[in-house]
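Quick one, what's the 3D model for this:
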Amino acid sequence: MIKRVMSLITALGAIVATLVFLPATTASAAACAPAWNSSAVYWGGGAASYNGHNWSAKWWTQNEAPGTADVWADQGSCGSGTDPGQPDPSGFVVSESQFNQMFPSRNSFYTYSGLTAALSAYPGFAKTGSDTVKKQEAAAFLANVHHETGGLVHIVEQNTANYPHYCDSSQSYGCPAGQAAYYGRGPIQLSWNFNYKAAGDALGIDLLGNPWQVQQNAAIAWKTGLWYWNTQSGPGTMTPHNAMVNGAGFGQTIRSINGSIECNGGNPAQVQSRIDKYKAFVQLLGTTPGSNLSC
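Sure thing, here's the model as predicted:
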């Protein structure tokens, strides 16, 4: 009996020893909190994710990045969902945290997820050429968007007196949504009934009959901006996409968007505003602006 008890004790000891010396397993990373936004106000206990870590605010804070101010407590790495400090899984060269830095005062309508959801409509956008060219094109698009919308603040055109002017009744389809329905909307401020018709046809969305979708659905809004960027030359001689991927330079994107008013000395201050923002964005993305910046 004593021998049997001793054998059991010996066996249990071996099991305990095995358990004690098993290598520790690494716990899975916590889910990432919503990405830090420089324009948001965080109270004590507020959570945000930044550069792959979750952070907790110790007290009221705004525009103080986690990791750079004592107000934030590091809660450790997070692994679920998109790491806001890294490129999106869609392959977009601008991360969510970089997007937030570009547009610190943006309207909540213009979501990063809406932008990345829209990218599938034009798979060549910011994915053509070298890494430098991809970043330059993304920066060029977002710099022009910044200028057109006051930093992604405005969803619709602010001058309501212009609204009735955007109906070209000579078109066979007319203006079924109403005379004043085709005012500027979205990141490139899509306007005119014929542009709503063309964009809707290209995207498979009835924008001629229901142009309000552009101010109600973030992904649709972003798609209209990408439609213009990738397919329209406007007053220029090439699309903005072709201008960036074929080396014509940022200046030609300005010409294609608003060149009839701004280029050739028409409004040099507006041109310079676009250039300054483009330079800031390429620097944020870690690349250079290239040549031919003005028009």
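
contacts and neighbour counts: CA atoms only from here.
Will do.

residue contacts, the residue nearest to Phe141 when sequence neighbours are not counted?
Spatial nearest neighbour of Phe141, chain neighbours left out: Trp229 (7.5 Å); criterion: Cα to Cα, 6 or more residues apart in numbering. By Cα atoms under 8 Å, 6 or more residues apart in numbering, the contact set of Trp229 is Phe141, Thr239, Pro240, His241.

how about the last one, what does it touch?
Translated: His241. Applying Cα under 8 Å, 6+ apart, the residues near His241 are Phe125, Glu137, Trp229, Asn230, Thr231, Thr253.

Now tabulate these in a markdown table and tack on distance to Cys175 and secondary structure.
Below are those laid out as a markdown table (distance: Cα to Cα, whole Å; DSSP: H, G, I helix; E, B strand; the rest coil):
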| residue | distance to Cys175 | secondary structure |
| --- | --- | --- |
| Phe125 | 31 | coil |
| Glu137 | 34 | helix |
| Trp229 | 24 | helix |
| Asn230 | 25 | helix |
| Thr231 | 23 | helix |
| Thr253 | 29 | helix |
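
Could you dump these into a markdown table and include distance to Glu96?
Listed next are the contacts of His241 as a markdown table, based on distance: Cα to Cα, whole Å:
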| residue | distance to Glu96 |
| --- | --- |
| Phe125 | 17 |
| Glu137 | 17 |
| Trp229 | 21 |
| Asn230 | 22 |
| Thr231 | 26 |
| Thr253 | 24 |
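
Before we compare anything, build this one as well:
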Amino acid sequence: MSNLNRWMLAAIPAAICSIQVMAAPAWNSTTVYTGGEVVTYAGKDYKAKWWAQGNIPGAEQWGPWELVASSGATPAPTAVVTAAPTAAPTTAPTTAPTAAPTVKPTTAPTAAPTAAPTPVAGSCAVWAEGSTYKAGDVVSYSGVSYTALSAHTAYVGANWNPASTPTLWKVGGSCAATGTTPAPTPVVTAAPTATPVVTATPTAKPTATPVVTAAPSATPVVTATPTATPVVTAAPTPTTSTAPTATPAPNAAYKPQITYIAAPAGYPTDAQFTAAEQALYSQAGADSSVITRIREALQVRPDAVVDAVKAGATSNPDNVQRVERVLSQAKFDYFFPVRNVKYTYENLLKGVAKFPAYCKTYTDGRDSDLICKKLLATSFAHFAQETGANWPALTPATARGYADQNNAVLATMDQNTAIPTFRQGLWFLREQGMQEGTGVGGYQDCFTGAGSSIFSIFYACGQNAQGQFLSYFGRGSKQLSWNYNYGPFSKSLYGDTNVLLDNPSVVADTWLNFASAIWFAVYPQSPKPPMTWVVDGTWKPNQVDVANGMSPGFGATTYIINGGIECGKGSEASQSLNRIAAYKEFTKELGVDITGEQLTCGTSKGFTDGSAAATKTYLDKGWNYNANNPGGVSWSCQLATYQTPFNLANAGDYKACVDYFFRGQVKYKGAVVIDNTK
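Next comes the predicted model:
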């Protein structure tokens, strides 16, 4: 399970539980245990969280066993869960642990009928872009009334109309419940907020800036009991929702407000800030051009270009046309027959369109199409491990019983032949057990006053209509989680952290469900390089890399995703072996020769200081003494080896870092609670 990529789990039908009370048997290394089983080991009782064999109870912090009681007493009733399959999450950048139980599927559920649209009475306010709505507001859109499920702003250009965003609106509602059309929210241009960045293994920091240390989630393997005659439930027709385009707006009143005092006499000029920033470039990597390459990799296209992407359109960007050339719709269906219906081929193409560096054209002699195939195979192999059903006996007949997985391609397949696990990726859209509006209080680092983390200031949590902080549980193929990951992703796309912090559901329901994973592939998690550099040959290993057992190949991408858990242990972890098996299948299907490529990471030591691929891009307050400034303050920021909200990879972040640490004040509920000007 990754402590850098949180690929969380989506909600599935409720389990049917039966209670069994029995004396716990002694643990046996050769016995296969499934989720819920209790054993005794070393005088203590342990319960299996998912499938396990050979894992010693209590020996692994994030392993498949959890301590439940002393073996001297009668064990508590153990719930034997029978439900749909649960796959393993990996973490989105810098996340907290979530273990997913393994479950046994029963008869597939039948989806509840969809309510017919409610005719609109003449008094309904007409939905309008730019307006802010609160939970319970009723509007008219295309002749149908809709009720808002949560508070949100319909950003101009985002096309978050009621028909396209079922997580924000539901059909129906009394027109009397609404008043006049809300006035559009003023669009205010604000100073850029903090830099997105995530690190798998942050180093302890010398300043007060908090470091978010990720904890892993475990990887379950589901032992399935297929249903002989599944209930076939019609799949909802996939609709391609439009992701938001927004102009940065000021923080909502309930969020911390960052203000700045006037620049004191002698404060650096813009030219001096630029010179100081550029002076750090040579320290950021193996050569002074590293920052330039990173910034090029992080470029994004306007949403107007992305939203215009259609399969087969001659106007599609060049990297999208390359993906279409090497991965047809038919091949996509073959690879992901049991994907959640929101993971569409068109959404994949739009996610690719947003980031020109993914499957780009190389002009230095490298084979662009071959690199694209390899990059897709790499991404898909990690999808299979992290978001797949991992259900060995899963058949098309069984999968068709789940409305969210009932893709049309399943009807064309042999109904009773098990689908290989490498083709079971993208089963999960949302974290297991989570639905929009649930999970309040989870996956949050929210500002509550003095003493709150710097991340809670720059990636301030949104609130629902009841004043509760929103939940940032895992969503999308990246299973992005925690507000300090939604904020950076939002800033990378829109220059405004609030867009996705205030509306996290769109990470699941629009093309952002693929864009989040592609963002991770092109973004460096310092000191780790972008995954694209490992795949496309940008990284040329040096003697330090060779000594660390690091070389370009699939194994290094596993290290980037989940190195702290799966790599460097001396032998290959089971999760890594699963990834490798899937990678071999995808590369074979795409015609990529991987002979001689390093696929493993069991003996790899990572991107340490001196590595040709290692990066240092985080920024923190400069503590050096400058006799020329009042009180000897430095009025500078320095490179750090731990995570902060400021990143040299983002133009303007150096000045933002200095401004915050020397001129910044944080106000909360009208009072200054943090004062960096003293």
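
Select from the contacts of Trp229 of the first structure the one having the most neighbours.
Counting neighbours by other Cα atoms under 10 Å, Pro240 comes out on top of the contacts of Trp229 of the first structure with 31 neighbours.

Hmm, Asn230 and it touching each other?
Yes: using Cα atoms under 8 Å, Pro240 of the first structure is in contact with Asn230, at 6.5 Å.

The stretch 51-200 of the first structure: strands as residue ranges?
53-57, 61-62, 72-80 (DSSP state E, counting those that start in this stretch).

Which helix or strand contains Pro524 of the second structure?
Using DSSP states H and E, Pro524 of the second structure falls within no helix or strand.

That one touches Pro530, doesn't it?
Yes: using Cα under 8 Å, Pro524 of the second structure is in contact with Pro530, at 4.2 Å.

Can you find the partner of Asn100 of the first structure in the second structure?
Aligned by TM-score structural alignment, Asn100 of the first structure pairs with Asp333 of the second structure.

if I look at Glu597 of the second structure, how far off is Lys374 of the second structure?
12 Å (Cα to Cα, to the nearest Å).

ugh, typo on my part, it should be Lys331 of the second structure
15 Å.

same question, Gly474 of the second structure
In terms of Cα to Cα, Gly474 of the second structure sits 26 Å off from Lys374 of the second structure.

more neighbours, these two?
Applying other Cα under 10 Å to Gly474 of the second structure and Lys374 shows that Gly474 carries more neighbours, namely 32 against 26.

which one in the first structure is aligned with that one?
Alignment note: Gly474 of the second structure maps to Gly184 in the first structure; criterion TM-score structural alignment.

How many neighbouring residues does the nearest residue to that match once chain neighbours are set aside have?
Taking Cα to Cα, 6+ apart, and ignoring the residues beside it in sequence, Gly184 of the first structure has Ser191 as its nearest neighbour in space, at 4.4 Å. Counted with other Cα under 10 Å, residues neighbouring Ser191 of the first structure total 21.

Please list which of the contacts of His241 of the first structure are preserved in the second structure.
With both residues aligned by TM-score structural alignment, their matches' Cα atoms under 8 Å, the contacts of the contacts of His241 of the first structure that the second structure also has are Phe125, Glu137, Trp229, Asn230.

In the second structure, what residue corresponds to the residue nearest to Phe141 of the first structure?
Match for Trp229 of the first structure (TM-score structural alignment): Ala521.

now Thr239 of the first structure
With TM-score structural alignment as the criterion, Thr239 of the first structure pairs with Pro530.

looking at it, that match is touching Tyr523, isn't it?
Yes: assessed by Cα under 8 Å, Pro530 of the second structure is found in contact with Tyr523 at 5.1 Å.

can you pull out the helices in the stretch 1-150 of the first structure?
2-20, 96-102, 112-118, 131-149 (DSSP state H, counting those that start in this stretch).

Tell me which of the ones you listed sits nearest to Ser90 of the first structure.
With distances scored as Cα to Cα, the stretch of the helices of the stretch 1-150 of the first structure nearest to Ser90 of the first structure is helix 112-118 (6.7 Å).

The second structure: matching residues for the closest one?
Going by TM-score structural alignment: helix 112-118 of the first structure matches residues 345-351.

mean per-residue distance, the matching stretch to the first structure?
Compared with the first structure after the fit, stretch 345-351 of the second structure shows a mean deviation of 0.9 Å (mean Cα distance after the TM-score superposition for the first structure).

ok, residues contacting that stretch?
Stretch 345-351 of the second structure has contacts (Cα under 8 Å, 6+ apart) with 240, 306-307, 309-311, 320, 323-324, 329, 332, 510-516, 518.

before we move on, what about stretch 182-192 of the first structure?
144-146, 148-149, 152, 154-157, 162-164, 166-168, 193, 196, 211, 214-215, 221-222, 224-225, 228.

Swap in 6 Å and give it another go.
Val145, Ile155, Val156, Glu157, Tyr163, Tyr166, Cys167, Asn193, Ala221, Gly225 (Cα atoms under 6 Å, 6 or more residues apart in numbering).

One more: stretch 277-295 of the first structure?
So stretch 277-295 of the first structure is contacted by Ala139, Ala140, Ala143, Gly249, Phe250, Gly251, Cys263 (Cα under 6 Å, 6+ apart).

Show me how to select, in ChimeraX, the buried members of those.
Those of the contacts of stretch 277-295 of the first structure that count as buried under 16 or more other Cα atoms under 10 Å are selected in ChimeraX with:
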select :139,140,143,249,250,251,263
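
Dump the contacts of stretch 277-295 of the first structure to a markdown table, plus distance to Ser7 of the first structure.
Below are those laid out as a markdown table (distance: Cα to Cα, whole Å):
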| residue | distance to Ser7 of the first structure |
| --- | --- |
| Ala139 | 73 |
| Ala140 | 76 |
| Ala143 | 77 |
| Gly249 | 82 |
| Phe250 | 81 |
| Gly251 | 85 |
| Cys263 | 93 |
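
Specify which member of the contacts of stretch 277-295 of the first structure is nearest to Cys78 of the first structure.
Among the contacts of stretch 277-295 of the first structure, and counting by Cα to Cα, the member closest to Cys78 of the first structure is Ala139, at 27.7 Å.

How about the contacts made by the counterpart of the closest one in the second structure?
The alignment partner of Ala139 of the first structure in the second structure, by TM-score structural alignment, is Ala377. Contacts for Ala377 of the second structure (Cα under 6 Å, 6+ apart) come out as Phe586, Thr587.

how much space between the match of Trp229 of the first structure and Tyr494 of the second structure?
18 Å.

same deal with Val673 of the second structure?
29 Å.
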